[in-house]
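1. whatever this is, show me its structure:
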Amino acid sequence: MNLSIKNHGIQFVTEGICPFQDMETYYAQLEEITKKLFKASRAKAFCHAARGNSEGYGTWAHTDHAPGSWSTEMAKIAATQQSNQSLPDHFLPPGLTMDDAKNILKAKRFAVISVWRYLGPTQKCRKSHLALLDASSLQGPDDYLHFELRTAPDSSGLSYSGQNFRLKAKEEGSNTNHRWFYFPNMDKDSEAIIFLVYDSKPTFDSHCHIPTVFHAAFFDPFSPPEEPERQSVDVRILLTWDHNVE
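-> Here you go, the predicted model:
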């Protein structure tokens, strides 16, 4: 099956993916790749999460951000701009600035994507794969539950509180019609997965119109027992379009 962001919220990519060097170089590579791939006016890699043990993996099928949170934040910024008030950068998602917010406000469309990549320690990923839900297979609001994710204060004293969704578990009445995908034996030097965090104008056919992709790590019973825990990184990227795009 040929998965795409446009139709499923998921896309497997190899073009332009090079052996990992460092985060600064990788950010620049991803900005170039995603801007070209999605014909965006701008692409900005603004934060990432690196994971190297099973405790860091999300085993509940979850979203990275409640989609409505993005539109709510942008409405707040728009109101601030109209009243000529200043808004500190820490009111924005980590890694974004007011200049980025202004680009979003003037854009005809904006999206946030995550690029997930296996980093080792072996050449191929054979343990704790990332599974992703075809966004077009969501049936309705009864498929998921709302929760709030809170973090402890960082070195500057700031804490993060984010609105998220998770899919219902089997005992909670999970939907058996969902379509899940994963990519076995991903190569650490040449392959990556892109999935949607938010889209202001989603194009896939979702019954509940949630412009995001649920995902989770899962245990593969066929993984070699001696296989070490995988290391991975996912980078979040803001895309903006100043033109109409399908």
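
2. okay, CA-based contacts and neighbour counts for the rest of this
-> Noted.

3. give the helix, strand or coil label for the most centrally placed residue in the chain.
-> Residue closest to the mean C-alpha point of the chain, counted by CA atoms, centre = their mean, is residue 114 at 3.3 Å. Of the three states, residue 114 takes strand under DSSP: H, G, I helix; E, B strand; the rest coil.

4. relative to residue 244, how far out is it?
-> 22 Å (CA to CA, to the nearest Å).

5. ok, now residue 107?
-> 9 Å.

6. repeat for residue 135
-> 22 Å.

7. comparing the two, which residue is more hemmed in?
-> Higher neighbour count among residue 135 and residue 244: residue 135, with 28 against 8, using other CA atoms under 10 Å.

8. what's the strand or helix carrying residue 238 packed up against?
-> Secondary structure assigned from DSSP states H and E places residue 238 in strand 231-241. Counting contacts by 3 or more CA pairs under 8 Å, 6 or more residues apart in numbering; DSSP states H and E, strand 231-241 packs against helix 23-37, strand 42-51, strand 109-120.

9. make JSON lines out of those and add distance to residue 70.
-> Shown next, in JSON lines, are those (distance: least, CA to CA, whole Å):
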{"stretch": "helix 23-37", "distance to residue 70": "20"}
{"stretch": "strand 42-51", "distance to residue 70": "15"}
{"stretch": "strand 109-120", "distance to residue 70": "9"}
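
10. point out the most buried one among these.
-> Highest mean neighbour count of the helices and strands packed on strand 231-241: strand 109-120, a mean of 22 (counted as mean count of other CA atoms under 10 Å).

11. next, the second sequence, to be compared with the first:
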Amino acid sequence: MSTVMAALPCAERTPAVEAELNYLAPGTTRPVNYTFEPPAGTPWSSGTLDPRRVTIRNARPLAEAGEISLDRNGFQLISHRSAVSDFTDESLIRLVYRPEAEALLRDMTGAEKVVIFDHTLRDSANGSRASSTLREPVRRVHNDQTFVSGPRRVRDHLDAEEAQRRLSHRFAIVNLWRPLSVVEQLPLALCDARSIAAGDLVPTDLVYRDKTGETYSFLANPQHRWFYFPRLRPDEALLLKIYDSLENGAARLTAHTAFDDPTSLPDAPARRSIELRALLFWPAKTDAH
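-> Here you go, the predicted model:
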């Protein structure tokens, strides 16, 4: 399901940039991240960071050539203009944007059912990890689910009978990531799923007020191939593969992080974005396992 990409100005065709990404240091005990202010004396995030300077390639030419896809690389650029212009209005997000996103995800992936289970607004100037409504960009290499927590999400959001039935066939979790203005600072770096090894993944606790989830942190690996899409616009969006139950060689997850783009101007506007995380379910006939 290809999309027609508009002609791009030269500024968006920078071949690559060099930037620092925050990996997890080897030998770190199981990291813990809090989604709310932790108890006194407890850090928001544990685990020692291991910053590494890497090459991050411009993926726009590859996307235009049809060489980037969700199942091959773990991420994909799509062209889509939302009917919502005011993302500060929670009712518009729930009544307009979520149904719009469900239809888009079905169309782009062929899934027969889509269940959006959360959304997050981010703002690099005004967002805070202490806020549940407006968060700051995450500057650590991570993936939002693990091979353990992915199936848990199905049980969390479907009744027991349907969950049992859906878990016997292919399902995935996908992040639909959209900028709310042209991204001029802190773009998203995306790791080609084919360059990730099992030993790079570090299960990490994500503590909510009512439960503990699990995400992946990542160890540095010189084989990682990093990409980004310069100056993403609000009429564009990214699909990120967070989990896939299918074990047929397709991407099962990817890694991503915000990064300091060395080409950004010092007075560049704040990065504003919204992400939706959704369960995708396919009929039994699409299974290959």
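
12. TM-score for these two?
-> Scored against TM-score structural alignment, normalised by the length of structure 1, the superposed chains reach a TM-score of 0.76; 205 aligned residues with a CA RMSD of 2.2 Å.

13. re earlier: how near is the counterpart of the residue nearest to the centre of structure 1 in structure 2 to residue 235 of structure 2?
-> If you follow residue 114 of structure 1 across to structure 2 using TM-score structural alignment, you land on residue 175. In this view, residue 175 of structure 2 and residue 235 of structure 2 are 16 Å apart by CA to CA.

14. gap between the residue mapped onto residue 135 of structure 1 from structure 2 and residue 111 of structure 2?
-> Mapped onto structure 2 by TM-score structural alignment, residue 135 of structure 1 lines up with residue 193. Going from residue 193 of structure 2 to residue 111 of structure 2 by CA to CA gives 21 Å.

15. and if you look at residue 62 of structure 2?
-> Distance from residue 62 of structure 2 to residue 111 of structure 2, by CA to CA: 25 Å.

16. what about the two, which has more around it?
-> Between residue 62 of structure 2 and residue 111, counted using other CA under 10 Å, the more crowded position is residue 111 (20 against 12).

17. am I right that that one is in contact with residue 281?
-> Yes: Residue 111 of structure 2 sits in contact with residue 281 when judged by CA atoms under 8 Å, with a separation of 5.4 Å.

18. residue contacts, residue 163 of structure 2?
-> Neighbouring residues of residue 163 of structure 2 by CA atoms under 8 Å, 6 or more residues apart in numbering: 154, 155.

19. the same query, at a cut-off of 10 Å, please.
-> Neighbouring residues of residue 163 of structure 2 by CA atoms under 10 Å, 6 or more residues apart in numbering: 151, 152, 153, 154, 155, 156, 157.

20. keep only those residues that stay in contact in structure 1.
-> Checking the contacts of residue 163 of structure 2 against structure 1 (both residues aligned by TM-score structural alignment, their matches' CA atoms under 10 Å), the contacts still present are 153, 154, 155, 156, 157.

21. the last one reaches residue 116, doesn't it?
-> Yes: using CA atoms under 10 Å as the test, residue 157 of structure 2 is close enough to residue 116 to be in contact (9.2 Å).

22. any common contacting residues for the two?
-> Contacts common to residue 157 of structure 2 and residue 116, judged by CA under 10 Å, 6+ apart, are residue 279.

23. hang on, the earlier thing: separate out the buried members of the contacts of residue 163 of structure 2.
-> Buried members of those, counted by 16 or more other CA atoms under 10 Å: 151, 152, 153, 154, 155.

24. let me have these in CSV, extended by secondary structure and distance to residue 200 of structure 2.
-> CSV is the format used below for those (DSSP: H, G, I helix; E, B strand; the rest coil; distance: CA to CA, whole Å):
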residue, secondary structure, distance to residue 200 of structure 2
151, helix, 21
152, helix, 22
153, helix, 23
154, helix, 25
155, helix, 27
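
25. dump those into JSON lines; add distance to residue 245 of structure 2 as well.
-> Below are these laid out as JSON lines (distance: CA to CA, whole Å):
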{"residue": "151", "distance to residue 245 of structure 2": "8"}
{"residue": "152", "distance to residue 245 of structure 2": "12"}
{"residue": "153", "distance to residue 245 of structure 2": "12"}
{"residue": "154", "distance to residue 245 of structure 2": "12"}
{"residue": "155", "distance to residue 245 of structure 2": "14"}
